[in-house]
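Colleague: Build the 3D model from these lines:
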Amino acid sequence: MRRFTRGLTACALVLATVAGTAGWAAGDVQTAVTGPPPGTAAWTADRLFARPLPDPASATPEQVARFFAGLTAAQRTALAERHPLVVGGLDGAPPDLRYAANARALTAGRDHELARAADPEQPEGARREARARAATYDGLLTPGRRVLAFDPRGRGQVAEVYGDLRTARRVAVVVPGSDTDLASYDVAAGMARELRAEMTRRSPQDRPAVIVWVGYTTPVGVGWDAATGHLAEEGAPRLLRFLDGLAATTRPVAPPSVFCHSYGSVLCGAAAHRLTGRQASDLVVAASPGMRLEHAGQVPVGARSRLWATARNATDWISRIPPVELFGLGHGADPAAPGFGARVVASDRAEGHTGYFAPGTASLSNYAAIAVGAYGAVTCAHPIGDTTTKDCSHGLA
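Modeller: All right, here's what the predicted structure looks like:
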């Protein structure tokens, strides 16, 4: 009975903290975008080559990669022109082909939104929304941008590459948290750019590439979605498939390091049970409200010894979220707590909830060292496991 009472108290504390941190009413319940890319029905019905095309709903990224490897350049281009939304979002398709397909899809989307914005029959609110989305699409069409995934459904999803995946010897993926979508991923994109700049400074010979992956429906505000794991559970298979696609189409010297920020760490926790060493060499969480894991040992072999958490800075509001989970509310243990078992990297000079990737911070320096495999350069915030050493490379190969 006493344990049950403590649980109810903790649950009430979660509710009160969420409500007091940013306002429960600020949250908005989202319907997750799931399933294969838009346009899949037309793709599967196409008999351009007198044989079925790989089903985006069931074909693995490895099977997709083999399919495209068997086509001529002209055949690949023809498919990208006929089905840009499918090819652009198809994990396992060649990255350069996806860039071209997404540019085509974004151009069509921009033109469609501009037509809506100019339509006098549309309500003013709809016209204003169309103008904003057209401007977003136009920005993504800036020469030199590499859009690896684009999905206009819902609030929109996107993945963008900074660097060149064809030549990169080291690759990292940034998974952002709440309030991130097609129109509002500037902060997450900044994290990716700063990480790549620091990786390049530390190891220019690795020609690093960093991807900002907004491939799931994120919570809006701080409310029910942010306090529960349902959007993370819906997004986890999408992240795993995306990582499988990178494994099938890129050849870095090691699998990517995956950096999960805020609610993104909840998603990474949901994916961790199925994560393999082929998909990721390191899993790093920052500003985490919890991963819905009890301890680091729940991450499978291959990533277990390289699960990293970030010491919270004193001005990060996430520290006010209780480390509990009950009746589906809250996200459980703090991954940065000494008893969790992760390697906790120092974050000196980081400020606020999004400041861990800021230049000059210990956290960004540590992230870059992890991403290029320079584990001996990582500074830990407290001793590793049952040892007395703060050497973050202790026990790593």
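
Colleague: From now on I want contacts and neighbour counts done on CA atoms only, so please keep to that.
Modeller: Fine.

Colleague: and residue 125, how many neighbours?
Modeller: Neighbourhood size, residue 125 [other Cα atoms under 10 Å]: 10.

Colleague: now it: how far from residue 135?
Modeller: Residue 125 sits 16 Å away from residue 135, going by Cα to Cα, to the nearest Å.

Colleague: One more: residue 366?
Modeller: Relative to residue 135, and taking Cα to Cα, residue 366 is found at 36 Å.

Colleague: repeat for residue 231
Modeller: 27 Å.

Colleague: Look at the two and report which has more neighbours.
Modeller: A count of neighbours by other Cα under 10 Å puts residue 231 above the other of residue 231 and residue 135, at 23 against 16.

Colleague: Tell me which helix or strand that one sits in.
Modeller: helix 230-249 (DSSP states H and E).

Colleague: Output the contacting helices and strands for the next helix-or-strand element following that helix.
Modeller: Downstream of helix 230-249, the first helix or strand assigned by DSSP H and E is strand 257-261. Judged by 3 or more Cα pairs under 8 Å, 6 or more residues apart in numbering; DSSP states H and E, strand 257-261 is in contact with strand 171-175, strand 282-286.

Colleague: Direction-wise, compare strand 257-261 with helix 230-249 and give the angle.
Modeller: 160 degrees (axes from the mean of the first three to the mean of the last three Cα atoms, to 10 degrees).

Colleague: And residue 114, how far from residue 129?
Modeller: Taking Cα to Cα as the measure, residue 114 falls 10 Å from residue 129.

Colleague: and if you look at residue 191?
Modeller: From residue 191 across to residue 129, the span is 27 Å (Cα to Cα).

Colleague: out of these two, which sits in the busier spot?
Modeller: residue 191 (27 against 14).

Colleague: and the more buried one, which of the three is it?
Modeller: Three-state call for residue 191 (DSSP: H, G, I helix; E, B strand; the rest coil): helix.

Colleague: the longest helix in this protein is where?
Modeller: Counting residues, the longest helix found in the chain (DSSP state H) is helix 95-117.

Colleague: So which elements touch that helix?
Modeller: In terms of contacts (3+ Cα pairs under 8 Å, 6+ apart), helix 95-117 is packed against helix 73-82, helix 84-88, helix 124-140, strand 146-151.

Colleague: Repeat the analysis, applying 10 Å as the threshold.
Modeller: Counting contacts by 3 or more Cα pairs under 10 Å, 6 or more residues apart in numbering; DSSP states H and E, helix 95-117 is packed against helix 73-82, helix 84-88, helix 124-140, strand 146-151, strand 157-162, helix 230-249.

Colleague: Show me which positions of it end up buried.
Modeller: Residues of helix 95-117 classed as buried under the neighbour-count rule (16 or more other Cα atoms under 10 Å) are 95-107, 109-110, 113-114, 116-117.

Colleague: that older thread, got TSV for the helices and strands packed on strand 257-261, with distance to residue 88 and mean neighbour count too?
Modeller: Listed next are these as TSV, based on distance: least, Cα to Cα, whole Å; neighbours: other Cα atoms under 10 Å:
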stretch	distance to residue 88	mean neighbour count
strand 171-175	18	27
strand 282-286	26	27
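
Colleague: To check against the first, give me the structure of this:
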Amino acid sequence: MAFELPPPLAELRTRVRAFVDDAVIPAEKAILEEDREKKRDTLNALRERTRAEGLFVPHLPKEHGGLGLGIMGMCALFREMGRSPVGAACFNCDAPDQGNMDLLLKAAAPAVRERWLAPLARGEITSGFAMTEPAPGAGADPSNLKTRATKVDGGWLIDGHKWYTTGGGDASFLIVMARTSDDPRTGATMFVVDRQADGVEHVRDVPVMSPPILQHREAELRFNSVRIGDDAVLGGVGEGFRLAQARLVPARLTHCMRWLGWADRALHMCREYVLTRESFGKTLAHHQMIQKKIADAVSGIHAGNLMTIHCASMLEQGLDKEARPYSSMAKNHVARLLCQILDDAIQMHGSLGYSEDMPFSLWYRFARSARIADGPDEVHDVVVARDFLRGALTTLV
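Modeller: Here you go, the predicted model:
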């Protein structure tokens, strides 16, 4: 496997990194302050700049305004965008919109794709992904799906209760997973639902550990006999679980890419601090316990980067099924790593790190969801162990 980027992609990565350093990071505070009032002036201004520089929606095909990057190219760019928690949003490739754009491209009926993809790609609207339900419904185990879609003349009626629908409160449309039969494999179907359709009730935005950041607001929704047309079906009836895997496997990797950039930025902030802060007659960098934290972080980021690149390479070769356990392994490693590095950053900075004079406490609260979103640690550990035990995953490649 070659690790060197082709020159055009290396140049593109340099441009993205420079933009994040020069424009996005200095604007973080303004973007987050405006976001508390659901304003987006600074974010929209930066989006206009990324659009003008040809860096907007880089994951989409060129005919839809993007750069046509494969997932290996996304690895290079998304790491740089991820160095800021608002970075991906500035390039219009944050979750859940990025994954939903991909689903619309792959599986939406032409009229549905025409209605929703273009404005989503232009950054004019946002979307949500509604799969998780309150108990006893679908959570870590999607087979518990309770939301039901009933076939009626000319379409479907959806009834159910969802929560932790990322971006669902402000979305223009939702991708909703609903049960269409009791078959354990083919009993689920994905639907595209207008958020303003009759019967879609926004119950609340669920209060969570972190203050909300841009689209990362978790909505609770009810679907009360929501009527949709036959063309709202994504892919085909009964393909919900298959499409969920097609969406979530690469989505886990794009999360990893962003998280690696974020972890790397935090580590370099720690480096700058421990090289100058003195304690007990020497800089923190000369204390072995600090060196241990630094060494673990450096090794962890390097390992996580290699895991992500390896899995992305498998996806680029069309080995989607084979890549699943590797995506679980990468997702767990990088999610845990990010949380550990941010916790260590707080510790190394002491009371300064715990204060809001530094970003680490906010970052940690936001990052902690990484170990739950798109499957909790425990589910991915089971996938890795199960596939290794049955010979579907190798430790040395």
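
Colleague: Kindly provide the TM-score of these chains.
Modeller: Overlay of the two chains. TM-score (TM-score structural alignment, normalised by the length of structure 1): 0.23; 153 aligned residues with a Cα RMSD of 7.0 Å.

Colleague: picking that back up, now the helix holding residue 231 of structure 1 and strand 146-151, what's the angle there?
Modeller: Using the same axes, to 10 degrees: helix 230-249 of structure 1 against strand 146-151 is 140 degrees.

Colleague: how many other residues sit next to residue 148 of structure 1?
Modeller: 28.

Colleague: Am I right that it is in contact with residue 100?
Modeller: Yes: between residue 148 of structure 1 and residue 100 there is a contact at 9.1 Å, judged by Cα atoms under 10 Å.

Colleague: Mutual contacts of these two, please.
Modeller: Common neighbours of residue 148 of structure 1 and residue 100, counting by Cα atoms under 10 Å, 6 or more residues apart in numbering, are 87-88.

Colleague: In which helix or strand does the residue lying closest to residue 353 of structure 2 once chain neighbours are set aside reside?
Modeller: Of all residues beyond its chain neighbours, the one nearest residue 353 of structure 2 is residue 346 (4.2 Å), with distances taken as Cα to Cα, 6 or more residues apart in numbering. Element membership for residue 346 of structure 2, per DSSP H and E: helix 320-349.

Colleague: Just list what the helix or strand following that helix packs against, helices and strands only.
Modeller: Later in the chain than helix 320-349 of structure 2, the nearest helix or strand by DSSP H and E is helix 351-354. Contacts defined by 3+ Cα pairs under 10 Å, 6+ apart place helix 351-354 of structure 2 against helix 320-349, helix 360-367.

Colleague: of these, which approaches residue 389 of structure 2 most closely?
Modeller: Residue 389 of structure 2 sits nearest to helix 320-349 of all those, at 11.8 Å, using Cα to Cα.

Colleague: helices and strands around the closest one, which ones?
Modeller: helix 240-274, helix 288-316, helix 351-354, helix 360-367, helix 377-389.

Colleague: unless I'm mixing things up, the residue nearest to residue 353 of structure 2 is touching residue 352, no?
Modeller: Yes: if you go by Cα under 10 Å, residue 346 of structure 2 and residue 352 touch, sitting 7.7 Å apart.

Colleague: who has more neighbours, these two?
Modeller: Applying other Cα under 10 Å to residue 346 of structure 2 and residue 352 shows that residue 346 carries more neighbours, namely 22 against 14.

Colleague: what's the distance between residue 130 of structure 2 and residue 43 of structure 2?
Modeller: 25 Å.

Colleague: wait, I meant residue 292 of structure 2
Modeller: When residue 292 of structure 2 is compared with residue 43 of structure 2 (using Cα to Cα), they lie 38 Å apart.

Colleague: List the buried residues in stretch 343-355 of structure 2.
Modeller: 343-349, 353-354.

Colleague: List of residues touching it?
Modeller: 263, 266-271, 273-274, 277, 284-285, 289-290, 293-294, 297, 337-342, 357-364.

Colleague: who touches both of residue 114 and residue 129 of structure 1?
Modeller: With Cα under 10 Å, 6+ apart as the test, residue 114 of structure 1 and residue 129 both reach residue 135.

Colleague: shouldn't residue 361 of structure 2 be in contact with residue 342?
Modeller: Yes: using Cα under 10 Å, residue 361 of structure 2 is in contact with residue 342, at 7.9 Å.

Colleague: What is the burial count for residue 330 of structure 2?
Modeller: Counted with other Cα under 10 Å, residues neighbouring residue 330 of structure 2 total 25.

Colleague: next one: residue 8 of structure 2
Modeller: By other Cα under 10 Å, the residues close to residue 8 of structure 2 number 9.

Colleague: So residue 113 of structure 1 versus residue 107 of structure 1, what's the distance?
Modeller: According to Cα to Cα, residue 113 of structure 1 and residue 107 of structure 1 sit 10 Å apart.

Colleague: so what's in contact with the two at the same time?
Modeller: Counting by Cα under 10 Å, 6+ apart, the shared contacts of residue 113 of structure 1 and residue 107 are 134, 137.

Colleague: what's the most buried one of the helices and strands packed on helix 320-349 of structure 2?
Modeller: Mean neighbour count (mean count of other Cα atoms under 10 Å) peaks for helix 240-274 among these, with a mean of 21.

Colleague: What is the helix or strand following that helix packed up against?
Modeller: For helix 240-274 of structure 2, the following helix or strand on the C-terminal side (DSSP H and E) is strand 278-279. Judged by 3+ Cα pairs under 10 Å, 6+ apart, strand 278-279 of structure 2 is in contact with no other helix or strand.

Colleague: closest one to residue 160 of structure 2 among the helices and strands packed on helix 320-349 of structure 2?
Modeller: Nearest of those (Cα to Cα): helix 240-274, 16.0 Å.

Colleague: Could you check the angle the closest one makes with helix 288-316?
Modeller: Using the same axes, to 10 degrees: helix 240-274 of structure 2 against helix 288-316 is 150 degrees.

Colleague: Could you check the angle helix 240-274 of structure 2 makes with helix 320-349?
Modeller: Counting by the same axes, to 10 degrees, helix 240-274 of structure 2 points 30 degrees away from the direction of helix 320-349.

Colleague: No more questions from me, cheers.
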